[in-house]
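1. Based on what follows, work out the 3D shape:
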Amino acid sequence: MSNSEQRISTETALRLLIKQQRRQILRRVGDAPGATTVDQLIRHPEGTDSQQPEESGSVERRDLELHHVHLPILQDANVIEYDANQGTVRRSREFQDVLSLLEAIDDHREDASPSP
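-> Take a look at the predicted model:
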């Protein structure tokens, strides 16, 4: 198998999913039929994790982290394509594998919730 055909490792995918903001980005990009804009990611940061305390602090800090930390990390792992000049984000080669892992984690969390 060549490097271009290798799939993302489970360990790498799990490291990408550690941060709440990256999980939210993946959910938003997954919900978009094509590319989404960074502005849409900023305006709608909520996700399944939104009931948890915000890890990042202020809105300005979250925006900086989005542009300079989270989007570049996901791009470096070939999960998204981030065009800073155009302000767009779209799925990349490893997106579906990481999103599938996130969905499995979410499903497990729902299954583990106590019944009312």
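2. contacts, neighbours, all on C-alpha from now
-> Noted.
3. ok, for Glu46, nearest residue in space, not its chain neighbours?
-> Among residues not flanking Glu46 along the chain, Gln24 sits closest, at 6.7 Å (Cα to Cα, 6 or more residues apart in numbering).
4. got a list of contacts for stretch 26-43?
-> For stretch 26-43, contacts defined as Cα atoms under 8 Å, 6 or more residues apart in numbering pick out 25, 47, 63, 87-91, 99.
5. I should have written stretch 86-100 there, sorry.
-> 7-8, 13, 26-27, 29-30, 34-39, 77-83.
6. how long is that stretch from one end to the other?
-> In stretch 86-100, first residue to last residue: 27 Å (Cα to Cα, to the nearest Å).
7. in the longest helix anywhere in the chain, what's buried?
-> In the chain, assigned by DSSP state H, the helix with the most residues is helix 95-112. If you call a residue buried by 16 or more other Cα atoms under 10 Å, then helix 95-112 has these buried ones: 95, 97-99, 102.
8. Just the endpoints, please. Distance across stretch 26-39?
-> 15 Å.
9. quick one: the strands in this protein?
-> Along the chain, counting by DSSP state E, strands occupy 36-37, 80-83, 88-91.
10. Now show me the structure for the sequence below, then we'll compare the two:
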Amino acid sequence: MGPIANIGTFESVCNLLSHPTRRALLHMLWEIETPTTVETVACALVDADGSQSDGAEQTEEIKQLEIALYHVHLPKMADVGVINYDPRTGTIRTNDTTYIAYNVLDHVLSENDF
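-> So this is what the prediction gives:
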């Protein structure tokens, strides 16, 4: 069974990529070395957002994003097979199907303005 069989159904991939946080996360994971952690990813996503939050507001944004990543986005991405995620350690790893999902996202974004 090749990597494409592990990525789940077309509908599950489309659902996965329909959320802006998961799109940003997939893009970021493609560009950084893994393994990485939930905390590192949350900080990077908040920094990439470019918001002009002060220190306390930014810390709260990071905390809220960590919670959302831990409970929603990372498990969903792992269930589809796009990443390997260990909630006990907070470790995130890319895999062969990360490349496939990233290429789908890249193709869709190059064809449409989102």
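11. hang on, the earlier thing: from the buried residues of helix 95-112 of the first structure, pick the one nearest His67 of the first structure.
-> Phe95 (18.3 Å; Cα to Cα).
12. Tell me the counterpart of that closest one in the second structure.
-> Residue correspondence to the second structure (TM-score structural alignment): Phe95 of the first structure is matched to Thr98.
13. how close does Val29 of the first structure sit to Leu71 of the first structure?
-> Using Cα to Cα, one gets 11 Å for the distance from Val29 of the first structure to Leu71 of the first structure.
14. Report the aligned residue range of the second structure for stretch 62-79 of the first structure.
-> Counting by TM-score structural alignment, stretch 62-79 of the first structure corresponds to 65-82 in the second structure.
15. Regarding that stretch, how distant is the last residue from the first?
-> Start and end residues of stretch 65-82 of the second structure are separated by 19 Å (Cα to Cα).
16. Could you do stretch 78-94 of the second structure as well?
-> End-to-end for stretch 78-94 of the second structure, by Cα to Cα: 10 Å.
17. Enumerate the positions of it that are buried.
-> So for stretch 78-94 of the second structure, counting by 16+ other Cα under 10 Å, buried means 78-86, 90-94.
18. mind checking how far that stretch is from the chain centre?
-> 10 Å (Cα atoms, centre = their mean, to the nearest Å).
19. contacting residues around the nearest residue to Ile73 of the first structure once chain neighbours are set aside?
-> Closest residue in space to Ile73 of the first structure, ignoring its immediate chain neighbours: Leu16 at 7.8 Å, by Cα to Cα, 6+ apart. Counting by Cα under 8 Å, 6+ apart, Leu16 of the first structure touches 22, 73-74.
20. next one: Thr48 of the first structure
-> Contacts of Thr48 of the first structure (Cα under 8 Å, 6+ apart): Gln24.
21. Recalculate using a threshold of 10 Å.
-> Neighbour list for Thr48 of the first structure: 20, 23-24, 27, 106 [criterion: Cα atoms under 10 Å, 6 or more residues apart in numbering].
22. quick one: which of those sit in helices?
-> Filtering the contacts of Thr48 of the first structure for helices - DSSP H - leaves 20, 23-24, 27, 106.
23. Please tell me how far stretch 30-48 of the second structure is from the chain's geometric centre.
-> 9 Å.
24. list the buried ones in it?
-> Across stretch 30-48 of the second structure, burial judged by 16+ other Cα under 10 Å covers 36-39, 41-43, 45-46.
25. Quick test: name the residue nearest the centre of the first structure.
-> Nearest residue to the geometric centre of the first structure (Cα atoms, centre = their mean): Leu26, 2.9 Å.
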